[in-house]
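Asks: my questions are about this predicted structure, shown below with the sequence.
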Amino acid sequence: MTRLTRRRFLIGSGLGAGAVALGGCDLLEPNEQTQAVLRSAETLTMKLQRLLQGRGALAREYLEADISPTFRVNGTSAPDSDEYARLLEGKFADWRLRIDGLVERPQAFSLAELKALPARTQITRHDCVEGWSAIGKWTGVPLGALFTAVGIKPSARYVVFHCADELEKTLDGSGRYYESVDLIDAFHPQTILAYAMNGQDLSVGHGAPLRLRVERQLGYKQAKYLMRIEVVDSFASFWGGGGGYWEDRGYEWYAGI
């Protein structure tokens, strides 16, 4: 992350005050001590937000008239893989969302099965770390309902979303996009696995066939092209250990807004 990007990120993600307290942390080198300070500020931000707003506080929802005429594609515009191309050609008939890890009953859901479950529709604002926002209408299945179906083990702490898009070609898989939330956000009523946007099936650019919507966080948390959901007790075994593709590269994990 460049110094300018880091500064914009800290301000846009609610860590602006921490940046001022650090005397302009965009000028600090990304050493271990600096990263520890940033992680501490991030934890404080998360605790304060949840304390002041409440764990179940809802992000603002809008009216149909507020939907943006243009909604930019964030991140990857299309996964570059033979597997995804095959699934897309078959209109995702063979696609399955696997849920495993620290669950009692691992399952794999087809897109048709997800669409048959009780759905939630919400019109919310997407805030990108790059500085743009757009309002869209999302329809999908609440993530908490799926976890109720599969059962969460007592040792579970986090939910990791594995995606089809690969931002960097690496031998160890660290270039593949992934994201994560804790169980509080996983069971939040506005956290859904969306299969429709503005009344239509998701386009490829917006994450077909399924994407995460966790509405109280910044855009890079809204993982697209979901393939697998893994429930874990830590991020220690995941590449950089940050809990996400961008987090492994210096972004904050709790990107609350």
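Replies: Structure's in. What do you need?
Asks: C-alpha from now on. contacts and neighbour counts both.
Replies: Noted.
Asks: could you pull out the strands for this structure?
Replies: For the chain, applying DSSP state E gives strands covering 96-101, 107-110, 120-127, 133-142, 158-166, 176-182, 192-197, 200-201, 211-213, 226-232.
Asks: so which of those strands is nearest T43?
Replies: Among the strands of the chain, strand 176-182 comes nearest to T43, with 12.7 Å by Cα to Cα.
Asks: in the closest one, which residues are buried?
Replies: 176-182 (16 or more other Cα atoms under 10 Å).
Asks: now the angle from it to strand 226-232?
Replies: 50 degrees (axes from the mean of the first three to the mean of the last three Cα atoms, to 10 degrees).
Asks: here comes the other one, which I'd like you to weigh against the first:
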Amino acid sequence: MKSQLSRRRLLAGLLAGGGGVLLTGCDRLVQDDAVNAWLSHIEKLTMGSQRLLLGRQRLAREYGEADLSPVFRANGTQMPDSEDYARMLDRGFADWRLQVDGLVRHPLSLSLSDLKRFPPRTQITRHDCVEGWSAIGKWRGVPLGQVLDVAGLKPGARYVVFHCADELERTLDGSGRYYESIDLLDAYHPQTLLAYGMNGGDLPVAHGAPLRLRVERQLGYKHAKYLMRIEVVAAFGGMGSGKGGYWEDRGYEWYAGI
């Protein structure tokens, strides 16, 4: 997820190189307001065309048990550097709670046991990282849409923001803490899971225990790990740098559809 070649930089490289992917000057270009506006416009066109061609509810490909990768890399944070997280881990996440709030009628505080009482879904899918590697894993969890239905969305709800326990940078304002967001269309996609299980067992710590997001039609950095809070919002402009996610605030595109 820390690749320096986000698709935004690739687009900037194409712009700089007149058709060849030249990285000289890319960072300078992505900091230019006019170029950023143009790139954002292209990203919106990409999202619209992908959804039009693929269909709003079309499923990502699912695989069989024989296709599971013998090794599934754990990228990003391997374990949050947090005393609170270490304490919850020592207690087997017995006192962990997922908060669901924001533009909802019924704010929720859900334990792992609560989540496991929802009708579960199991799916075997391919994880595609922006760094260029892929792996196939088996995920079990509750479809996010079921949780949102219980919470009840208020008028004006447009996005779902995922606040996480891992802090990739130590900053005074908390902007180094990982977060991600998706819109309601992806939130209600049948393969969008709050996953608590992987490959037949509990979700490992390196892969985001006790709970992570699986949004199967997008690249890996959208699949937020170590979930602590789900916030339903009308807009995410007031969070971080206003781009909708930790890596998006650092130049990645918000819609990472594949």
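Replies: Happy to help now that I have it. Fair warning: this is a prediction, and the values are worked out from it, not measured in the lab.
Asks: mind listing what the residue nearest the centre of structure 1 touches?
Replies: Residue closest to the average C-alpha location in structure 1 (Cα atoms, centre = their mean): K221, at 2.7 Å. Taking Cα atoms under 8 Å, 6 or more residues apart in numbering, we find K221 of structure 1 in contact with 179-180, 212, 214, 255.
Asks: R213 of structure 1 now?
Replies: 190-194, 222-223.
Asks: how about Q222 of structure 1?
Replies: With Cα under 8 Å, 6+ apart, Q222 of structure 1 has these contacts: 211-214.
Asks: so what corresponds to G48 of structure 2 in structure 1?
Replies: Correspondence of G48 of structure 2 to structure 1, assessed by TM-score structural alignment: K47.
Asks: can you give me the helices for structure 1?
Replies: 3-12, 16-21, 32-53, 82-89, 111-116, 143-150, 183-186 (DSSP state H).
Asks: now the third one: how far from the chain's centre is it?
Replies: Computed by Cα atoms, centre = their mean, to the nearest Å, the chain-centroid distance of helix 32-53 of structure 1 equals 18 Å.
Asks: and that helix against structure 2, how far off on average?
Replies: On superposition with structure 2, the mean distance recorded for helix 32-53 of structure 1 (mean Cα distance after the TM-score superposition for structure 1) is 0.8 Å.
Asks: now the angle from that helix to helix 3-12?
Replies: Using the same axes, to 10 degrees: helix 32-53 of structure 1 against helix 3-12 is 20 degrees.
Asks: what comes into contact with helix 32-53 of structure 1?
Replies: 14-15, 18, 28, 252-254, 256.
Asks: just the buried ones from these?
Replies: Buried, going by 16+ other Cα under 10 Å: 14-15, 18, 252-254, 256, out of the contacts of helix 32-53 of structure 1.
Asks: now the contacts of helix 32-53 of structure 1 in JSON lines, with distance to G56 of structure 1?
Replies: As requested, those are arranged in JSON lines below (distance: Cα to Cα, whole Å):
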{"residue": "G14", "distance to G56 of structure 1": "19"}
{"residue": "L15", "distance to G56 of structure 1": "22"}
{"residue": "G18", "distance to G56 of structure 1": "25"}
{"residue": "L28", "distance to G56 of structure 1": "35"}
{"residue": "E252", "distance to G56 of structure 1": "21"}
{"residue": "W253", "distance to G56 of structure 1": "19"}
{"residue": "Y254", "distance to G56 of structure 1": "16"}
{"residue": "G256", "distance to G56 of structure 1": "14"}
